[in-house]
Each structure stands twice: as C-alpha cells, then as structure tokens.
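Enquirer: sequence first, then the predicted structure:
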Amino acid sequence: MSAGCRRSIRRRVLLVAELVALAVLASGTTAHADTILLAIAGSVDEVLTNIRNWLMGILAGLATVFFTIGAVRRVMAAGDPGEQEKAKEAFKAAGIGYALAALAPLVVSVLKGIVGA
C-alpha cells in the first residue's frame, strides 16, 4: 500500500470517528442515575476524626514503603558508599513519615479547636 493510500484511509477513519462523536454529542439524551449516598457524616468532629485516621494510615503506609526501600538498598549496597547514603536518606524519609503520622492527631485536634468542634 502506498503512503498516499494510507493517508487517505486515515483521513476517512478520522472523519468517521468525528461524525460518530458529533452524533453522540448532538443526540442530547442524558442518562439519569439515582444518587447513592455511601456515607453521611453526623458532625464536623466525625469528619475530622475520619481525616485523622486516613492521614495516619497514608503517612504510616508511605513511611513503611520508604523504610523497606532503605532496607533493601542497605542490604544490596555491598559496601558502595553512594548506595549506603541513599539508604540513609530513605531511612530519614521513613522517620519523617512516621513522625508526621504520630503528629496527625495533634494537627486534627488543632483543627477541631479552630473549627470549634
């Protein structure tokens, strides 16, 4: 197949795709879905408590990932000073993550004080 023939086929395919998209957009029909509420917060205190729990979980999970990366780098370094330094940085990041996870309840209690919950 020649290059001109391929271009012609591509143009036709694009034209058909554009016409189909235009037909879908112009049809104007909309789907109506029932709204399903998965959770309703009873109070601001409950919302802030949920935020605290999620924040602690995410931070502790990320810190564990960094700790694991640091441990693997440390084991696989085989005496390479550059890899040893990267492992130390990963351990430092893990420590910061665990510290922030431990401070999450304090941050949420300050937010509760500001909001008045």
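Expert: On my side now, so go ahead.

Enquirer: could you use CA atoms for every contact and neighbour count after this?
Expert: OK.

Enquirer: G70: how many residues sit nearby?
Expert: 24 (other CA atoms under 10 Å).

Enquirer: helix, strand, or coil at it?
Expert: Classification of G70 by DSSP: H, G, I helix; E, B strand; the rest coil places it in helix.

Enquirer: grab the nearest non-local neighbour of it.
Expert: A87 (4.3 Å; CA to CA, 6 or more residues apart in numbering).

Enquirer: for the one you found, give me its contacts.
Expert: A87 sits next to 69-74 when contact means CA atoms under 8 Å, 6 or more residues apart in numbering.

Enquirer: how about 10 Å then?
Expert: A87 makes contact with 66-77, 81, 93, according to CA atoms under 10 Å, 6 or more residues apart in numbering.

Enquirer: among the residues you listed, which ones are buried?
Expert: For these, a neighbour count by 16 or more other CA atoms under 10 Å gives the buried set as 66-71, 73-74, 77, 93.

Enquirer: need those residues in JSON lines (columns: distance to R7).
Expert: Below are the buried ones among the contacts of A87 laid out as JSON lines (distance: CA to CA, whole Å):
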{"residue": "F66", "distance to R7": "50"}
{"residue": "F67", "distance to R7": "53"}
{"residue": "T68", "distance to R7": "52"}
{"residue": "I69", "distance to R7": "49"}
{"residue": "G70", "distance to R7": "52"}
{"residue": "A71", "distance to R7": "54"}
{"residue": "R73", "distance to R7": "51"}
{"residue": "R74", "distance to R7": "55"}
{"residue": "A77", "distance to R7": "53"}
{"residue": "A93", "distance to R7": "53"}
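
Enquirer: here's the one I want to compare it with:
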Amino acid sequence: MFPVSSRLRRAILRTALLTATATAVAVAIPAVASADDPSTVYLAAKDLPTVISNIQTWVLGILGAVVTLFLIYGGVLWATAGGDPGQVERAKGAFRNALVGFAVALLAPVFLQIVKGFVS
C-alpha cells in the first residue's frame, strides 16, 4: 500500500460520513402513502422472448463495460511499466482477458440462439 496523509484520510472519512448520513436520511424519511390510480398502466413484459432479449441487452452492455475497463487497466499498466518485464506481462494478460471478454460478448447472441434452438 502507499502511505496516506492524515489530511487525505480525514477527507475520505468526512466524505464517507456525509454519504452515510445522506443515505440514512433518505431511507428514514417516509414516502407519502397514496392510493393507486385505477387508470395507471403498468408496463410488463408480455412474453418470454422479450424478457430474454432485455436480459441479453443488459448482459452485453455489462460485458462491454468490463472489456473497456480491462483495456484501460492494461493500457495504464503498459504505460507505467517503465521496462519492468513483470508489469508488461500483467498488461499483456489484461489485454488478453479483454479480448476474451470481447469475443464472449460478440458470441453471446450466437450461443443464445443455439440454446433457444434446443429449448424450442
């Protein structure tokens, strides 16, 4: 770990305390109770393919974000390696993991279609 100054430690603790206090106040204040309006329309998925499509969209978005984070992490490791072979290997590993994640994200719809074919 790197040394943390007492000033930074106090700032972190102050931020954590303010965040915890704001969260506690937001949870503690009761919401106004009201009767449901009978004309209110609730949107819900009508069928299983719609639900699967929505889940697929969310998972692909999350996989894309993870791939991006691994690429950034690998780039930072590579840029700060300074000729250290161990850190260069860690950067290459991060890039390799990002490429595997990207391949999984691209092939996920294909796998899903294969599973749908088996199920239906």
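Expert: Nice, I can see it. These numbers come from a predicted model, not from an experiment.

Enquirer: one step back: what does the residue nearest to G70 of structure 1 align to in structure 2?
Expert: Aligned counterpart of A87 of structure 1 in structure 2: A91 (TM-score structural alignment).

Enquirer: list the buried residues in the host helix or strand of its match.
Expert: Using DSSP states H and E, A91 of structure 2 falls within helix 85-119. Neighbour counts over helix 85-119 of structure 2 (16+ other CA under 10 Å) mark 87-88, 90-92, 94-95, 97-98, 101-102, 104-105, 108 as buried.

Enquirer: what about it, how far off from structure 1?
Expert: When structure 1 is superposed, helix 85-119 of structure 2 averages 0.9 Å from its matched positions, counting by mean CA distance after the TM-score superposition for structure 1.

Enquirer: what lines up against N54 of structure 2 once you look at structure 1?
Expert: Under the alignment (TM-score structural alignment), N54 of structure 2 maps onto N50.

Enquirer: the one helix or strand that match maps to against structure 2, how far on average?
Expert: Per DSSP H and E: N50 of structure 1 is located in helix 44-76. Once the two models are superposed, helix 44-76 of structure 1 sits on average 0.7 Å from its counterpart in structure 2 (mean CA distance after the TM-score superposition for structure 1).

Enquirer: does anything pack onto that helix? Which helices or strands?
Expert: helix 81-115 (3 or more CA pairs under 10 Å, 6 or more residues apart in numbering; DSSP states H and E).

Enquirer: angle of the helix it packs on against helix 44-76?
Expert: Calculated by axes from the mean of the first three to the mean of the last three CA atoms, to 10 degrees, helix 81-115 of structure 1 forms an angle of 170 degrees with helix 44-76.

Enquirer: and helix 81-115 of structure 1, how far out from the chain's middle?
Expert: In terms of CA atoms, centre = their mean, to the nearest Å, the centre of helix 81-115 of structure 1 is found 18 Å from the chain centre.

Enquirer: re the thing from before, okay, the buried residues of helix 85-119 of structure 2 in JSON lines with distance to L60 of structure 2 next?
Expert: Formatted as JSON lines, the buried residues of helix 85-119 of structure 2 follow (distance: CA to CA, whole Å):
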{"residue": "Q87", "distance to L60 of structure 2": "30"}
{"residue": "V88", "distance to L60 of structure 2": "29"}
{"residue": "R90", "distance to L60 of structure 2": "25"}
{"residue": "A91", "distance to L60 of structure 2": "24"}
{"residue": "K92", "distance to L60 of structure 2": "24"}
{"residue": "A94", "distance to L60 of structure 2": "19"}
{"residue": "F95", "distance to L60 of structure 2": "19"}
{"residue": "N97", "distance to L60 of structure 2": "16"}
{"residue": "A98", "distance to L60 of structure 2": "14"}
{"residue": "G101", "distance to L60 of structure 2": "10"}
{"residue": "F102", "distance to L60 of structure 2": "10"}
{"residue": "V104", "distance to L60 of structure 2": "9"}
{"residue": "A105", "distance to L60 of structure 2": "6"}
{"residue": "A108", "distance to L60 of structure 2": "8"}
